[in-house]
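Engineer: Can you look at this prediction? I've put the sequence above it.
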Amino acid sequence: MRMLKSMTGYGRVSAVTEKMEITVEIKCVNNRYLDCSVRLPRIYSYLEEKIKKCVQNSFSRGKIDVSLTIVETAGQSGEITIDKQLLEGYLSALTQIRDTYHLKDDVTVSGIAKLPDVLTRK
C-alpha cells in the first residue's frame, strides 16, 4: 500500500548558540515542477546553491521557499553605527532619481533605516 504524501507544508526550526541564533523556515505548496527559492542574509549568499541542491535531492516537484535568518549575538553591544559615506551615496542617488523623474521628495528617517547596510550594530 502506497502512502499519500502532501505537497503542502510549513516547517520552522531555530537554534541558539553563544554566538548566534539561526532560524530556518521552509514553505511548500503543490506545483507541477520543482521551483525553489532561497532567502538568506547577503553575507551567506554563497550557501544559496548548496541549499538549492539539498532541496533538489529531497524533492522532485513543488514550490519550495527556504528562508534562513542568522542573528549574530556574540561580541555585539547595543551601539548602532551609521555608514555616512554610504548614506550620502544613497541620498545623492535618491536626489538624482527625484530630479530626473520629477518625483515628490519624501525621504524619511524610517525609509533611510531600511536601506541596506546604512545602520549596523557593533
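Structural biologist: Alright, I've got the coordinates.
Engineer: Going by C-alpha atoms from here, please, whenever you check contacts or count neighbours.
Structural biologist: Noted.
Engineer: my read: residue 98 touches residue 92, true?
Structural biologist: No: the pair residue 98 / residue 92 is not scored as a contact, 9.9 Å apart, by Cα atoms under 8 Å.
Engineer: mind checking which helix or strand residue 23 is in?
Structural biologist: Assessed by DSSP states H and E, residue 23 sits inside strand 20-29.
Engineer: And the helix or strand following that strand, how far out from the chain middle?
Structural biologist: Note on strand 20-29: by DSSP H and E, the next helix or strand toward the C-terminus is strand 34-39. Offset of strand 34-39 from its chain centre (Cα atoms, centre = their mean, to the nearest Å): 13 Å.
Engineer: Quick check: which helices or strands does strand 34-39 pack against?
Structural biologist: Packing partners of strand 34-39 (3 or more Cα pairs under 8 Å, 6 or more residues apart in numbering; DSSP states H and E): helix 48-58, strand 62-72.
Engineer: to the chain's geometric centre, what's the distance from the first one?
Structural biologist: The offset between the C-alpha centroid of helix 48-58 and the centroid of the whole chain comes to 17 Å, using Cα atoms, centre = their mean.
Engineer: who's in contact with it?
Structural biologist: 34, 36, 37, 38, 40 (Cα atoms under 8 Å, 6 or more residues apart in numbering).
Engineer: of those, buried ones?
Structural biologist: 36, 38, 40 (16 or more other Cα atoms under 10 Å).
Engineer: between the residues you listed, which is nearest residue 76?
Structural biologist: residue 40 (20.6 Å; Cα to Cα).
Engineer: Spell out which helix or strand contains residue 15, please.
Structural biologist: Element membership for residue 15 (DSSP H and E) is strand 9-16.
Engineer: relative orientation of that strand and strand 20-29 in degrees?
Structural biologist: 180 degrees (axes from the mean of the first three to the mean of the last three Cα atoms, to 10 degrees).
Engineer: buried stuff in the longest helix along the chain?
Structural biologist: Counting by DSSP state H, the longest helix found in the chain is helix 84-101. Across helix 84-101, burial judged by 16+ other Cα under 10 Å covers 87, 90, 94.
Engineer: nearest to residue 59, of these?
Structural biologist: Distance to residue 59 across these (Cα to Cα) is lowest for residue 90, with 41.2 Å.
Engineer: putting a second one here so we can go through both:
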Amino acid sequence: MANIISMTGYGKGIHNDGKRSITAEIKTINNRYCDINIKTPRNLRPIEENIRKILKNSLQRGRIDVYLNIDYLSESDTTIVPNLYLAQQYNNAINEIKKDLNIDSNLSLDTIIKFQDILVSKDNNKDEEELRLCVEAAMNEAVSNLIIMRKNEGIQLEKDIRSSMEKIVELIDEISKYSEKIVSDYKEKLELRISELLGSKHELDEGRLYNEIVFYADKSDINEEIVRFKSHMKQLDNSLKIGGTIGRKLDFIIQEANREINTIGSKVGDLNITQIVIEVKNLLEKIREQIQNIE
C-alpha cells in the first residue's frame, strides 16, 4: 500500500559546502502532466538537466516551479566582470536610434549597466562537480520536504473523500428502499386514477392494467444501475487503499459513477429518489474536485 499524494505542496532545501550556499524552493499545484519550470541564476543553468532528473524521479504529475539561488561565502569565490562586447552592441544600437530620431543626449554609465547581462557574475572555483553536488543536495532536501507536505495533504484528501463516500453509500441504500415500492405505488395510483375517470359503471380491464404496470416496472427498473454504482464505489475504495499515482484512475471511476446516477435520475420520476439523486451528484462533484489534486 502506498500513500495518497496531493499535487499541492511546498518544499525548501539549503546546502552549504563551505564555499557557497544554495537555496532551493519548490512549489507545486495540480496539473494533468508533469510540467517543470526552473528559474536559476545564469551560472547554474548547466545543471538544469540534473535538477529535472531529481524531480522526475520523485514526482509524477503537477505543475512544478523551482527557484534556485546561490550565495557565495567569500569574495574570492565570485567575480563580477563586464560583457564589453554586449555593452558595445547596446551602445551602437542606441547611437543609431539617436541619429535616426535626431535625439541629442549622452549615454551614461548608469544607463549602460542597467541593460541585461552587461555585468556577469563568474564562479572563480573551476570545480563544476562541487557546484553540482551542492545544488543536488539542496534540491534533494527541498524535494524531501515537499513530499512530506504532499503526503500530509494526501491523507487529508483521502479522509474527505471517504467521508463523502460513506454518505453516498447511505443515500444509494435509501434509493434502493424507495425503488422497491415504486411499482406498487404506481399500481395504486393508476387504479385510483382509472376509477376516478371511469367511475363504478365501467369494469376495470385487468389485462391492460397488468400490461401497463409491467411496462412501467421494466422502464423504471434501476437495479442494474444501483449494482454498477456500488461496484464503482468499491473500486474507488480499493484504489484509495492501494494508493500511489491514482488521480487519473479515480477521475475515470467518478465519471462512470456519475453516468449511473444520471441514468437512475432519468429512469425514475419519484420525488424522493430525485432529491436523493441530487444529493449524490453534489457529493460526487465534491469528490471529483478533490481528486483533481491527487497525483
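Structural biologist: Received, thanks. Here the structure is a predicted model, which means the values were calculated and not measured.
Engineer: Drop the TM-score for these two in here.
Structural biologist: TM-score for the superposed chains, counting by TM-score structural alignment, normalised by the length of the first structure: 0.68, backed by 118 aligned residues with a Cα RMSD of 3.6 Å.
Engineer: if we can go back for a sec, is it possible to get CSV of the helices and strands packed on strand 34-39 of the first structure that adds distance to residue 25 of the first structure and mean neighbour count?
Structural biologist: Shown next, in CSV, are these (distance: least, Cα to Cα, whole Å; neighbours: other Cα atoms under 10 Å):
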stretch, distance to residue 25 of the first structure, mean neighbour count
helix 48-58, 12, 13
strand 62-72, 5, 18
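Engineer: So which of these is nearest residue 19 of the first structure?
Structural biologist: Nearest to residue 19 of the first structure among those is strand 62-72 (5.8 Å), distances taken as Cα to Cα.
Engineer: Comparing that closest one with the second structure, how large is the average distance?
Structural biologist: The superposed strand 62-72 of the first structure is, by mean Cα distance after the TM-score superposition for the first structure, a mean 1.2 Å from where its aligned residues fall in the second structure.
Engineer: Superposed on the second structure, what's the mean shift for the following helix or strand past that strand?
Structural biologist: Following strand 62-72 of the first structure in sequence order, the next helix or strand is strand 80-82 (DSSP H and E). Its matched residues in the second structure lie on average 5.5 Å from strand 80-82 of the first structure after superposition (mean Cα distance after the TM-score superposition for the first structure).
Engineer: Contacts for strand 80-82 of the first structure next, please.
Structural biologist: If you take Cα under 8 Å, 6+ apart as the criterion, strand 80-82 of the first structure is touched by 118, 119, 120, 121, 122.
Engineer: and with 10 Å instead?
Structural biologist: 113, 117, 118, 119, 120, 121, 122 (Cα atoms under 10 Å, 6 or more residues apart in numbering).
Engineer: if you look at the residues you listed, which of them are in strands?
Structural biologist: Among the contacts of strand 80-82 of the first structure, the ones falling in strands (DSSP state E) are 119, 120, 121.
Engineer: Would you mind measuring from the first one to residue 79 of the first structure?
Structural biologist: It stands for residue 119 of the first structure. Taking Cα to Cα, to the nearest Å as the measure, residue 119 of the first structure falls 10 Å from residue 79 of the first structure.
Engineer: Among the two, which residue is more densely surrounded?
Structural biologist: For residue 119 of the first structure versus residue 79, neighbours defined as other Cα atoms under 10 Å are more numerous around residue 119 (17 against 8).
Engineer: ok, the more buried one touching residue 110?
Structural biologist: No: the criterion here is Cα atoms under 10 Å, and residue 119 of the first structure misses it with residue 110 at 11.4 Å.
Engineer: which one of the buried ones among the contacts of helix 48-58 of the first structure is nearest residue 2 of the first structure?
Structural biologist: Using Cα to Cα, residue 36 is the member of these that sits closest to residue 2 of the first structure, with 26.1 Å.
Engineer: Contacts only, for the residue nearest to that closest one when sequence neighbours are not counted.
Structural biologist: Once flanking residues are discounted, residue 36 of the first structure sits nearest to residue 64: 4.8 Å by Cα to Cα, 6 or more residues apart in numbering. Contact analysis of residue 64 of the first structure by Cα under 10 Å, 6+ apart lists 7-10, 26-31, 34-38, 52, 55-56.
Engineer: need the contact list for residue 272 of the second structure.
Structural biologist: By Cα under 10 Å, 6+ apart, the contact set of residue 272 of the second structure is 174, 175, 178, 179.
Engineer: now do 8 Å
Structural biologist: Shown in contact with residue 272 of the second structure (Cα under 8 Å, 6+ apart): residue 178.
Engineer: would it count as being in a helix?
Structural biologist: Yes: secondary structure of residue 272 of the second structure (DSSP: H, G, I helix; E, B strand; the rest coil): part of a helix.
Engineer: Residue 225 of the second structure versus that one, what's the distance?
Structural biologist: Applying Cα to Cα to residue 272 of the second structure and residue 225 of the second structure gives a distance of 17 Å.
Engineer: Tell me how far the residue nearest to residue 72 of the second structure when sequence neighbours are not counted lies from residue 9 of the second structure.
Structural biologist: In this structure, residue 72 of the second structure finds its nearest non-sequential neighbour in residue 20, 4.4 Å apart by Cα to Cα, 6+ apart. Separation of residue 20 of the second structure from residue 9 of the second structure (Cα to Cα) stands at 27 Å.
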